[in-house]
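Colleague: generate a structure from the sequence data that follows.
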Amino acid sequence: MSFKTPKQRTRERVIQALYQYLVSGGEVFQIEQQFLNQKQGKISKVFFSDLFINILENRFVLDELITSTISRGTEELGSVEHSILYLGTFELKFNSEVPYKVVINESLALAKLYGAEGSYKLINVSLDKLARILRKIELIN
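Modeller: Presented below is the predicted three-dimensional model:
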């Protein structure tokens, strides 16, 4: 078992919470509390809430960005892959302090851990295209 930082565990938990929301709907606040109150592994609660709430508040913008990089609608994505793309796309667009390579690597690790076999390829292509659009300056430097 490999060591995970609190931020990596937080991203993992965000994916799980987004998955639950996408699959069963439900009250955002209840899902947030459920995942904040889990005891396994230290996470950054502020980071978790910031990501989870803001991803859901911006999901239509995120879906537009994701759709521009894949050959199908986001409704055709598996819920795990959709959740991972939400997280990666959100971080590329709104968390510029996180280097784009970190965003992509973290997303690929999550896809390999939770996603369908080979889904990391779709996630890599999508986030790479988005990085070229959203992080042009970072790619130049």
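
Colleague: use CA for all of it now, contacts and neighbours both
Modeller: OK.

Colleague: what's the single longest helix in this protein?
Modeller: helix 6-24 (DSSP state H).

Colleague: can you pull the buried residues of that helix?
Modeller: Across helix 6-24, burial judged by 16 or more other Cα atoms under 10 Å covers 7-22.

Colleague: do stretch 126-136 as well
Modeller: If you call a residue buried by 16+ other Cα under 10 Å, then stretch 126-136 has these buried ones: 126, 127, 128, 129, 130, 131, 134, 135.

Colleague: please give the structure of this sequence too, so both can be compared:
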Amino acid sequence: MSEVETTNDQTPAPKRKDKKPSRSQLRSASRRLALQAVYQWQMNKTAVSEIETQFVIDQDRDMDSCDKVYFRELLQGVTASAKKLDTLFEELLDRPLSELDPIELAVMRIGSYELSQRLDVPYRVAINESVELAKGFGATESHKYVNGILDKLAQRVRREEIAARREANKESNK
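Modeller: Have a look, this model is predicted:
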């Protein structure tokens, strides 16, 4: 096959190079897959190692387009500390934890994990990524609920980061 593709009028067109996904795209894909894995763990109580193996082996899952190390960390970290994560946001809820939609619960656990354990992930990124997961997998308005809860949680666990950002914004507006 030729190195150069042709257009409809048979003139050579430059061959397109597939761009490698950015780090943020890889991380987003990791979160998406981790959400599915955490949801499976919540619903079936399958061993985390078994779920992880299923995801790695399953050809329908696009593990090549994600950061596998980050996927593994999210899956293992969220499942190992689920009770602790739940206590971080439980008092912010307007209903008992047991009444949360399982997708919302999984999304909030992932968001809470990133907010409390992954200080290298900016709080706004952690919240936004969780909101996007809720939009993609949750009920119609669940992303608004997730946003509100995680924003309140960020005010508690990322107080210094938020204050520094506000101060920087004040300085730039002068």
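
Colleague: ranges for the strands of the second structure?
Modeller: For the second structure, the strands defined by DSSP state E cover 5-6, 12-13.

Colleague: and among the ones you listed, the most buried is which?
Modeller: Across these, the average number of neighbours (mean count of other Cα atoms under 10 Å) peaks for strand 5-6, which reaches a mean of 13.

Colleague: next up, the contacts around the residue mapped onto residue 62 of the first structure from the second structure.
Modeller: When the second structure is aligned by TM-score structural alignment, residue 62 of the first structure is paired with residue 85. Contacts for residue 85 of the second structure (Cα atoms under 8 Å, 6 or more residues apart in numbering) come out as 78, 109, 112, 113.

Colleague: distance check, residue 131 of the second structure against residue 102 of the second structure.
Modeller: Distance of residue 131 of the second structure to residue 102 of the second structure, given as Cα to Cα, to the nearest Å: 15 Å.

Colleague: what about the two, which has more around it?
Modeller: residue 131 (25 against 17; other Cα atoms under 10 Å).

Colleague: now that one, nearest residue through space, not along the chain?
Modeller: residue 143 (5.0 Å; Cα to Cα, 6 or more residues apart in numbering).

Colleague: find the residue at the geometric middle of the second structure.
Modeller: residue 31 (3.4 Å; Cα atoms, centre = their mean).

Colleague: residues contacting it?
Modeller: 71, 74, 110, 129, 133.

Colleague: that one corresponds to which position in the first structure?
Modeller: In the first structure, residue 31 of the second structure lands on residue 11 (TM-score structural alignment).

Colleague: ranges for the helices of the first structure?
Modeller: 6-24, 28-36, 45-57, 59-67, 79-94, 100-114, 119-134, 136-140.

Colleague: mind checking which of the ones you listed is nearest residue 73 of the first structure?
Modeller: Closest approach to residue 73 of the first structure among the helices of the first structure (Cα to Cα): helix 59-67, 5.8 Å.

Colleague: corresponding residue for residue 48 of the second structure in the first structure?
Modeller: Counting by TM-score structural alignment, the partner of residue 48 of the second structure is residue 28.
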